[in-house]
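Peer 1: What would the 3D arrangement of this be:
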Amino acid sequence: MKKTSLDRRSFLTRASVGGAAAAAGTVLAAPAIAQEAPQISWRLASSFPKSLDTIYGGAEELSTRLNEATDGRFNIQVFSAGEIVPGLDAINATTDGTVECSHSVGYYNWGKDPAFACGADLPFTFSARAKAAYNYHGGGVENYNTFLEKYDLVSYPGGNTGVQMGGWYRNEINSLQDLQGLKLRISGLAGRVVERLGVVPQQIAGGDIYPSLERGTIDAAEWVGPYDDEKLGFHKVAPYYYYPGFWEGGPTVSFFVNKGQWDSLPENYKSLFRTAAQAVDQNMLAKYDHLNPTALKSLVGQGAQLRSFSEEILTAAFTAAQEVYAELSNENEDFKTQYEAMLAFRDDWFLYQQTAEYTFDTFMMIQQRNGGLTKA
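Peer 2: Okay, here's the model as predicted:
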């Protein structure tokens, strides 16, 4: 027994010394996946302030997902609006290489090229669910990226707010006459549409809206919906809250990547980016759907006056939108190509929605109004 014990200790000692010597002279091979995963560090310029945890938070979520999926090898540092460039310049900063990527809304660049707006939203086109179907299965992502090649960009959906609210107004809007000369903060191509109704559109970044409204520089402002609007405090300076935001039925917030930077990524990183972006796209909508109902009740409780746009205003706006689209299609081939693809998808979508979805939702709303959904 004694000899066996000594032999065992002798063997363990020799094994330890041998193992240490081998480790000193040989580097263990790293797993193949680690060898193929380069260290990437990008900067992302957001168009949104940090205070808006929903829409700004989408970029942070993308960063976290990519970091976790690559064991810290693909890092994206997120900067809020104004930290590197103004919020409305985030896409341009991506094109010129100031940053590798950005999180923004395409219609912020519509003045540079109206076709930018097609990747975000056009008045009277899609709901959020329809936009997702079009983007991922109807060719929307591919159509947008074909256009973006001329601006050295690649883009993937990175969020949606759902149908937005129509904004905050100092005075009631009962007729088209009330819109004459109204200075309204409104983004993108929608400004060209409401301009035909007599509105004076103002494109102002999110963080600058409240002081402009408070000082009376503008008469009204639209942003997103109840959750974000309450955070920004619009109800304190403009009591009338209108719906729906017909100019944004399903606005896509997008990740824009400099094409040269995108092309340099290994294929597995590109796949991870697309997957993470799609997760952000769906999660942002779910978060807004969760938070907006409670926020709306809170706003009404604080004195917000909820109003719907009249059919007169909606009809006039719809007609104006069709006129603008016809003009832009004649002026800009890229816009025309994307818009016509959207129309074909939109027509089938709303034809179908009149059946199961619309009927179910309408029935449930009737039950709610009749008290049938009240908790026991």
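Peer 1: only C-alpha atoms for contact and neighbour calcs from this point on.
Peer 2: OK.
Peer 1: residues of stretch 326-337 that come out buried?
Peer 2: The neighbour-count check on stretch 326-337 (16 or more other C-alpha atoms under 10 Å) flags Leu328, Ser329, Asp334, Phe335, Lys336, Thr337 as buried.
Peer 1: one more, for comparison:
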Amino acid sequence: MYKLNRLAGGVALAAALAGASLSANAEEMNWKMATPWGGGPWLERDAQTFADYVDQLTAGDIAIEVFPGGTLGGALRVTNTVKAGVAEVSHNYVNYDYGTDPTAALLAGHSSGLTPEEFMMWMYEGGGVELYEEFRRDVFDVVAFPCSILGTEIFLHSNKKVETLEDFQGLRLRTSGAWAEIASQLGASTVVMAGSEIYNALDRGVIDAAEWGSPEMNKPTGFQDVAQYVILPGVHQSGGFLECQVNQDAWDALSAEQQELLRLAGKLSVFDSWLASSYADLEAYQELVDGPNEIVQLDQSFIDAIYEETRKWEDENAESNEWFARVLESQREFKASMTNWQQYRLPIGAMGRD
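Peer 2: This is a model prediction of the structure:
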């Protein structure tokens, strides 16, 4: 398991300050954490990081044991597992509840959405985290807050070269959520399947292409071994979040100080995941560049068409869903405030700065 060794000084200080207001004889709570993850960084690094932070910040008063997907309930029904009290806490992807409320896509990340860095600023400075917690309580009866960041995904691992909107027509594409709807409107033939089925489907030609995650997350899947083309950029999922959910009764049993420490553990975990995943993506992507795959960049006209179709999808959902409209308005206002960012900030990774 991933052992926490970053931000130790800040954690120790926060724990010391919190300890002044927590009972020295507080009853220890042993919580189970449900996840959808069978393994990999989201389970072994990100979920465990949150559990470790909670342990440190509460001075051991809340101990969390992390369980892989399917152990405590359906891997894609983690919200129900937490709501029912089978697990007190989870590490989850809000977009798995897209079918209940499409607002989940705005909070998880969607096409023409926010980059990881923009997402973090909107969450913690632009009012996003308050909307997130209120939405989850109101619609799903669980307490939830961000606890991992998602990097920009690879647009496609594909056996067909895709550069233009014309190339996208009829493409047998594995995807899910909001992008399945939008990609269908753009002409793809979308297929929803579990991640474990993608490799064989690509290899056997059942599908032409698939989207899954960032370079780091895709590396161990082997998609690059059965699909010639790596299509960029990932405008369908420019960034996003994973969440930690807490059962309402378990949350209510905590003191106000403990509740704030759990939120802090989530925020620290987001920062850690951003550092770790961003750095890991660099190496994973370089391996693709150096390997036998062909790297393909989408034509700007296709990107523009994606943005246009996404805006239609957003406007249609906002008309009929009050929560969707609230979150969308907040994100659009934030994006408008970011338009002058590039005027004074150097682009990340730019060369020739001497």
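Peer 1: where does the TM-score land?
Peer 2: After superposition, the two chains reach a TM-score (TM-score structural alignment, normalised by the length of structure 2) of 0.87; 334 aligned residues with a C-alpha RMSD of 2.2 Å.
Peer 1: With secondary structure and distance to Lys50 of structure 1 added, can I get the buried residues of stretch 326-337 of structure 1 in CSV?
Peer 2: Below are the buried residues of stretch 326-337 of structure 1 laid out as CSV (DSSP: H, G, I helix; E, B strand; the rest coil; distance: C-alpha to C-alpha, whole Å):
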residue, secondary structure, distance to Lys50 of structure 1
Leu328, helix, 35
Ser329, helix, 37
Asp334, helix, 34
Phe335, helix, 32
Lys336, helix, 36
Thr337, helix, 36
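Peer 1: center of structure 1, which residue is that?
Peer 2: Val253 (2.1 Å; C-alpha atoms, centre = their mean).
Peer 1: how big's the offset between the biggest helix by length in structure 1 and structure 2?
Peer 2: Ranked by number of residues, the top helix in structure 1 under DSSP state H is helix 267-301. Average distance, helix 267-301 of structure 1 versus aligned residues of structure 2 after superposition (mean C-alpha distance after the TM-score superposition for structure 1): 1.4 Å.
Peer 1: Relative to structure 2, which residues correspond to the next helix or strand after that helix?
Peer 2: Once the chain leaves helix 267-301 of structure 1, the next helix or strand it forms, by DSSP states H and E, is strand 305-308. Mapped onto structure 2 using TM-score structural alignment, strand 305-308 of structure 1 spans residues 294-297.
Peer 1: And the helices in structure 1?
Peer 2: Under the criterion DSSP H, structure 1 contains helices at 2-25, 32-35, 57-69, 90-95, 128-137, 140-148, 190-195, 209-215, 226-232, 259-264, 267-301, 311-331, 333-353, 356-369.
Peer 1: I'd like to know which of those lies nearest to Pro201 of structure 1.
Peer 2: Nearest to Pro201 of structure 1, of all the helices of structure 1, is helix 190-195, at 5.1 Å by C-alpha to C-alpha.
Peer 1: which other helices and strands contact that closest one?
Peer 2: The contact analysis (3 or more C-alpha pairs under 8 Å, 6 or more residues apart in numbering; DSSP states H and E) places helix 190-195 of structure 1 against strand 200-202, helix 311-331.
Peer 1: how about 7 Å then?
Peer 2: Judged by 3 or more C-alpha pairs under 7 Å, 6 or more residues apart in numbering; DSSP states H and E, the packing partners of helix 190-195 of structure 1 are helix 311-331.
Peer 1: Going by neighbour count, list what's buried in the helix it packs on.
Peer 2: Ile313, Leu314, Ala317, Phe318, Ala320, Ala321, Tyr325, Leu328, Ser329.
Peer 1: now swap in stretch 291-300 of structure 2 and tell me
Peer 2: Buried-residue list, stretch 291-300 of structure 2, by 16+ other C-alpha under 10 Å: Asn293, Glu294, Val296, Gln297, Leu298.
Peer 1: circling back: enumerate the positions of the longest helix of structure 1 that are buried.
Peer 2: For helix 267-301 of structure 1, by 16+ other C-alpha under 10 Å, it's 269, 272-285, 288, 292, 295-296, 299.
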